[in-house]
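Chemist: What follows is a predicted protein model with its sequence.
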Amino acid sequence: MSTTLSPLVSLATSMHAQPGVYAVLLGSGVSTAAGIPTGWGVVRELVRRIAAADGGDSSAVDTAWGDPEAWWAENAEGKLGYSTLLEQLAPTAAARQGLLADFFEPDEDEREEGLKQPTKAHESLAKLVKNGLVGVIITTNFDRLMERALEAQGVTPQVIARPEAVNGMAPLVHSPATIIKLHGDYKDLGSRNTPDELNSYPAEWNALLSQVFDEYGLIVSGWSADWDTALVSALERTPNRRYPLYWDARSSKGDNAQRLLAARSGTIVPASSADEFFSELAGDIDALDRLSAPPLSAALALARLKRYLADPVRRIDLHDLVMRQVDAVVEHIAASPINSDGPLQWQDLQDTYEGYFSSIEQLAPLLEAGVWHDPEGAHDQLWVDVLQRLVDAGTAVPSQGWNDALYPARLLPAFAALAICGMTAMRRDREGLLIRLATEVEGRPRPGEEHVFPAAHLLHYLRLTSDDWVNALPRWEGTRWTYPASHMFVTDLWRYFKETYPAFDDYRAAYHGFEYRLGLVQEQLTPNIFLRAISGEYVGERAWGFDGVPLVEATFRRQIDRSRSQPWSHFLGGTDQLNDVVERHREVISRYKRW
């Protein structure tokens, strides 16, 4: 079964592979969408105003609007044209500016409505120019919307609005952006718009157009080819030798357009508007950029993340940056074995654990920096989405049988992400994020499991591994730990925090605080889930004060007392209930003492 590629996909692929080989031709359809009149539209309106000011009745005014050339021939001298009108109505530059501002510059109301400002088409095209995909823009429009869109992207274009300027222009290949305004600028008396003016071009325009149409591919939008006879002739004269022609469907329906498409073997691109055309084109090229971009170094990725965090406009870039690293972890999870040939060897299990911990090393600094540099929690949903993605990858239904030790190990990256985000949130006094991660992210621990568990229980030590398995790992050289799973995690997760906690004792104290909080969440959810709070080294030897209170509880209470927010009070049932809950929790974890 064959599949026909979308013309837009073909164009995006071609532009991405050969940046800079396409020029763009913009017609009035691109600017009228912004509420900007055509040059001829300005002429009609000015003639209508003259007819009204000249004392004409409504019939005369209607005639001036419907057939301005006939009205002008009967009531005025000279040939009707843009320059003729402006010379008579506004002979000075200042007068012209005042006369034309109403047509081309937005007033306060229009600015609020987004009129007479660069459209999505202008903005998307400006991004293509900035990224080197397009270098030449030909336009029949008088306005300066394209220039404004480029300047907003930090690009200063070379603007050629008069044919005599062609001889002094920089070569097209040497200019980052060239705008060729064939019909002039709206403030320029040399602007062209009448049928006679559009019937032929000066030699300079014809030479420049021949060069562009011969050396570049062409993307046409908003131009019908119905009135611009000279421009149609320039296209017909140029042989189709190098790159293809693409034309949007909305403006390519006329006879002239169809003839040009046939002569140059052009392609019609389905699009309901210029906004849709260029927005989708820019989006497709962005997707190709992401696909072909080499992996970022950890330092560069971290630098970009910090820039994106501070810019509300870059939310999508931030999401894509982080999720690219998440995707790499997901790929590692999918490629890791979940079964073994014969009895599982402890070295194989150790290698599997180490592979999962290593797989998150590029993502870990992004998570830590992301949570730390987002003190108001504007991006908390992103960190929830990251954990959910890792949980989904770790609980994906396998297509084959699985080993009871290898299958749950697929959730180790998710646990590491929970610990990184949770511990950073604790340090940043944003413990509500830890609670969100532990309760909102959900998954099924085993294929076919009926119940969906929150992350706090899904990532419980007893679900990820077993004390016997951990103690059997060759890395310990026969040493057996009192709390094996807790010891392994506190040891292996330090790699992600060595810059934050250079001293292991400081890091270990922070990790014990995370274990305590995770246990609080687990215990609160226990009535519906069957697993109690995790045990661990945080309740082991030397972890209790002389007053019988665990050190982590005392630290937790101090932090709660000085916290700006009260997420734990809310989660545990209110300030009045917090003390009772903490004391009951102390009774639970006191049973885990093993010395």
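Modeler: Good, I have the coordinates. Quick caveat, the model's predicted, so the values are computed rather than measured.

Chemist: C-alpha only now, for contacts and for neighbours.
Modeler: Fine.

Chemist: Please tell me how far K116 sits from G443.
Modeler: To G443, K116 is 50 Å away according to CA to CA, to the nearest Å.

Chemist: Next: G370.
Modeler: Distance of G370 to G443, computed by CA to CA: 24 Å.

Chemist: So for those two, which sits in the more crowded spot?
Modeler: Per other CA atoms under 10 Å, whichever of G370 and G443 has more neighbours is G370, with 25 against 21.

Chemist: Contacts for stretch 268-283 next, please.
Modeler: Residues from elsewhere that reach stretch 268-283 (CA atoms under 8 Å, 6 or more residues apart in numbering): 7-9, 11-12, 29-30, 119-122, 124-125, 127-128, 221-222, 246-250, 252.

Chemist: If any of these are buried, give me the PyMOL selection for them.
Modeler: Buried subset of the contacts of stretch 268-283, written as a PyMOL selection, criterion 16 or more other CA atoms under 10 Å:
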select buried, resi 8+11+12+29+30+119+120+121+122+124+125+127+128+221+222+246+247+248+249+250+252
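
Chemist: So which of the contacts of stretch 268-283 sit within strands?
Modeler: Of the contacts of stretch 268-283, the ones assigned to strands by DSSP state E are S221, Y246, W247, D248.

Chemist: What are the neighbouring residues in contact with the first one?
Modeler: Contacts for S221 (CA under 8 Å, 6+ apart) come out as V24, L25, L26, G27, G29, V30, W247, D248, S251, A274.

Chemist: mind checking how far the residue nearest to H585 when sequence neighbours are not counted is from T140?
Modeler: Counting by CA to CA, 6 or more residues apart in numbering, L520 is the residue found nearest to H585 once chain neighbours are left out, at 7.0 Å. Using CA to CA, one obtains 68 Å as the distance from L520 to T140.

Chemist: Could you do A419 as well?
Modeler: With CA to CA as the criterion, A419 and T140 are 59 Å apart.

Chemist: Wait, W227 touches P195, no?
Modeler: Yes. At 7.1 Å, W227 counts as touching P195 under the criterion of CA atoms under 8 Å.

Chemist: put this beside the first:
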Amino acid sequence: MASEDATGAVTIPAGGLIEPPMAMALNMHSSPGVYALLLGAGISIASGVETGWGVVKDIVGKVAAVRDPDNPDARNEAMADPEKWWEANTSEPLGYSALLAAAAPKPASRQAMLAKYFEPEEGQDDSKGPTAAHRAIAQLVKRGSIRVILTTNFDRLTERALQEVGISPQVVSRPEQIKGIKPLAHSQVTVIKLHGDYADLEQRNTVDELEAYPDELQQLLERVLDEYGLVVCGWSADWDKALVRAVGSTRSRRYPLFWSQYGRFSDAAQALTAQHDAVVIDGKNADELFTDLVRRIEALDHLTTAPITRDAAVVQLKRALPDPLRRIELFDLVDQSVTQIINRSTPEHRPVLATSTTWADTFGSNVRGYRADSDTLLHLLANGVFHDDGTHDHVWRRAVERLVRLRDSMPGTYNEYLEKMRHLPALLATWTIGVAAVLSRREELLATALYRPEWTVPHSGHPRRGPAWYLNPLRILSAEGLHDMHRADNGNKFLYPQSNWIKETLREPFRLVEPSDIAYREASSRFELLASMIAMDTDKPDLANPWAGEFFLDSTWGHDGNGLTAIEAELTDTWPLLRAGGFGGQLLRAQEAFTDVTAWRGQYGRTW
């Protein structure tokens, strides 16, 4: 149960210097988990998903059209007053159950009829998806600000947005589910669908259906309204009589009521806000309200939490590294730096969609943003892997595993290159681990770092592969985008822009580990070759692509056994990478992989 004593809630009234959006952010930040959301149809308008009443009207119109095919106005006439038309032509009042029973009596036909209103049409994955508001709400849930969501909508946009950030919500859409749910305070988030789910025959839409709630649902609603603060958005209070009564009958509010209104303010809404002395936020749509709220709360986070500096983090890591009693401290240090990256890797901070005119700027901004977000982690990995003796390898691997999950779900609408870039932090982390392993002569670590974790594009049906395949820099970073933002001093394009940019941007984290620029570049080139050999070691020809980079240049590759070609002589049964399990532990596979890289360079590589 949320309570003032338990949470130390601070109520800050709106007025004067504190504008309503500021008051809401201050209250929610000071009392995480204390505020519930009440979301109406307005939250989903931008998604293209139809409202519940809109679906009822449309289906009634279709029924009327097929009932009177010779009347071209039949559909419009029925949709003008669906309830009146239904009662005049059937033996029972209009209701969601009766409507679907008549129009689509079988579960399969009902599902097919309803899906067109709520699910993207084939080939249009960017339609009917979560809005910016839904995704901002998911971020609020993820950080613990929101634990209860009441919604009159029966779409699944809220659930989809939560799943995109790795949260499986507890969903209540039918009264009989309530008895078995986790206590609200014990669930990361509970979504209470007051009008049911779109595929549920018990959904409530018509005026009669909205007159009263089942007893179990009414009791749960009253509990939420009594124990939690409330943020209302997108709800007109025009039709939901039972919900209006429930909000109105709440005896006293433990916490403030914030009501966001965009457009017409209904009489019922005005009465409720006056009754509860609500803080009204006027003139913001749902997207603006919640994205602004996230920004304000994050600003307060920066004030209340003094983040450890990058250099201090490295010092702390070096002290904890050799001490077995500080292993948890080291784990938390690295894990928290990964969490900071993940929290910034959202469409609000790193867009996955851009117009043709803004694409280049967005690409460059994202590249620089991901690099800046990853800075502390990259310094920790460079120093940690180099000085470690293998004791903490699981910590370094976990960092990459968490970053790889940034692409475990696909956004509704995206640009291919910006979406793929969500793996850039994982690529930078893996590259840093690899170069540190080369410098510390621990190349056996690459037998896991370039094979695990396995991943594939969600719902693609493709086999799962290791980082040597899906983190290939040529897949993650568009050459065209890099040419626009990263040029040579003379203004010319780099032959291998991905390779050059990564080596340049990762030089600084290795300063304490390897002061010599020459030694650093040699280690980077060796890592590129080893990663390329593993990438070529596949029975799928379309996947056999090296990490084509500057190690292909004659200045690095060498002639007559010099440079990187000398690695061929190392390929024996005692080669550390082979003994650790790389190439399945088979020498022949390693030799063939080197030959394949050499052949690829000869056919496609630029050697000057």
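Modeler: Right, received. Where do you want to start? These figures come from a predicted structure and were not determined experimentally.

Chemist: Mind checking the TM-score on these two?
Modeler: Put the two chains on top of each other and the TM-score (TM-score structural alignment, normalised by the length of the first structure) is 0.55; 373 aligned residues with a CA RMSD of 4.2 Å.

Chemist: Show me which pair in the ones in strands among the contacts of stretch 268-283 of the first structure is furthest apart.
Modeler: S221 and Y246 (8.7 Å; CA to CA).

Chemist: Can you work out which residues contact both of those two?
Modeler: Residues touching both S221 of the first structure and Y246 by CA under 8 Å, 6+ apart: none at all.

Chemist: Report the secondary structure state of F142 of the first structure.
Modeler: coil (DSSP: H, G, I helix; E, B strand; the rest coil).

Chemist: Contacts only, for it.
Modeler: Counting by CA under 8 Å, 6+ apart, F142 of the first structure makes contact with T38, G39, K181, H183, G184, D185, Y186, S191.

Chemist: which one among these gets closest to R307 of the first structure?
Modeler: In terms of CA to CA, no member of the contacts of F142 of the first structure lies closer to R307 of the first structure than K181, at 36.8 Å.

Chemist: D380 of the first structure and L433 touch, don't they?
Modeler: Yes. Under the criterion of CA under 8 Å, D380 of the first structure makes contact with L433 at 6.9 Å.

Chemist: So between those two, which is more surrounded?
Modeler: Set side by side, D380 of the first structure and L433 show more neighbours around L433, with 22 against 19, by other CA under 10 Å.

Chemist: Which residue, other than its chain neighbours, is closest to the alignment partner in the first structure of L221 of the second structure?
Modeler: Aligned by TM-score structural alignment, L221 of the second structure pairs with L209 of the first structure. Counting by CA to CA, 6+ apart, the nearest residue to L209 of the first structure once its immediate chain neighbours are dropped is A234, at 6.7 Å.

Chemist: and that neighbour, what pairs with it in the second structure?
Modeler: Alignment note (TM-score structural alignment): A234 of the first structure maps to A246 of the second structure.

Chemist: What strand or helix carries that match?
Modeler: Using DSSP states H and E, A246 of the second structure sits in helix 241-249.

Chemist: once aligned to the first structure, how far is that helix on average?
Modeler: Comparing helix 241-249 of the second structure with its match in the first structure after superposition yields a mean distance of 0.5 Å (mean CA distance after the TM-score superposition for the first structure).

Chemist: tell me how far stretch 512-520 of the second structure is from the chain's mean position?
Modeler: 36 Å (CA atoms, centre = their mean, to the nearest Å).

Chemist: List of residues touching it?
Modeler: Contact partners of stretch 512-520 of the second structure, identified using CA under 8 Å, 6+ apart, comprise A382, N383, F386, L439, R507, F510.

Chemist: likewise stretch 91-110 of the second structure?
Modeler: Stretch 91-110 of the second structure is contacted by residues 56, 59-60, 63, 82-83, 86-87, 113, 199, 201-206, 209 when judged by CA under 8 Å, 6+ apart.

Chemist: go on, stretch 255-266 of the second structure?
Modeler: If you take CA under 8 Å, 6+ apart as the criterion, stretch 255-266 of the second structure is touched by 11, 24, 228-234, 236-238, 273, 276-285, 289.

Chemist: try 6 Å this time
Modeler: Outside of stretch 255-266 of the second structure, the residues within contact range by CA atoms under 6 Å, 6 or more residues apart in numbering are 229-233, 278-285.

Chemist: farthest-separated two in these?
Modeler: Maximum pairwise distance in the contacts of stretch 255-266 of the second structure, criterion CA to CA, is 21.6 Å, between G229 and G283.

Chemist: ok, the two, which is more surrounded?
Modeler: Shown here are G229 of the second structure and G283; by other CA under 10 Å, G229 has more neighbours (22 against 12).

Chemist: Test my guess that that one contacts G33.
Modeler: No. G229 of the second structure is beyond contact range of G33, at 9.3 Å (criterion: CA atoms under 6 Å).

Chemist: Just give the number of residues close to the closest residue to E204 of the first structure other than its chain neighbours.
Modeler: Nearest in space to E204 of the first structure, with sequence neighbours left out and distances taken as CA to CA, 6+ apart, is P163 at 5.4 Å. Look at P163 of the first structure: counted by other CA under 10 Å, it has 21 neighbours.

Chemist: Identify the residue of the second structure aligned to P163 of the first structure.
Modeler: Using TM-score structural alignment, P163 of the first structure sits opposite P175 in the second structure.

Chemist: hey, where'd the strands end up in the first structure?
Modeler: With DSSP E, the ranges of strands along the first structure come out as 22-26, 134-139, 158-160, 178-181, 217-221, 245-248, 267-269, 442-443, 453-454.

Chemist: Please enumerate the helices of the stretch 301-450 of the first structure.
Modeler: With helices called from DSSP state H, counting those that start in this stretch, the stretch 301-450 of the first structure shows them at 315-335, 346-359, 364-372, 380-394, 412-427, 431-440.

Chemist: out of these, deepest packed?
Modeler: Stretch with highest mean neighbour count among those: helix 412-427 (a mean of 24; mean count of other CA atoms under 10 Å).

Chemist: Name the surrounding residues that touch it.
Modeler: By CA under 6 Å, 6+ apart, the surrounding residues in contact with helix 412-427 of the first structure are Y356, L387, L390, V391, E431, L434, L459.

Chemist: Quick check: the farthest pair among the residues you listed?
Modeler: Y356 and E431 (26.1 Å).

Chemist: returning to what we had before: what's the burial count for the residue nearest to L209 of the first structure?
Modeler: Counted by other CA under 10 Å, the residues lying close to A234 of the first structure total 18.

Chemist: again, but for E122 of the second structure
Modeler: The local packing of E122 of the second structure (other CA under 10 Å) involves 8 other residues.
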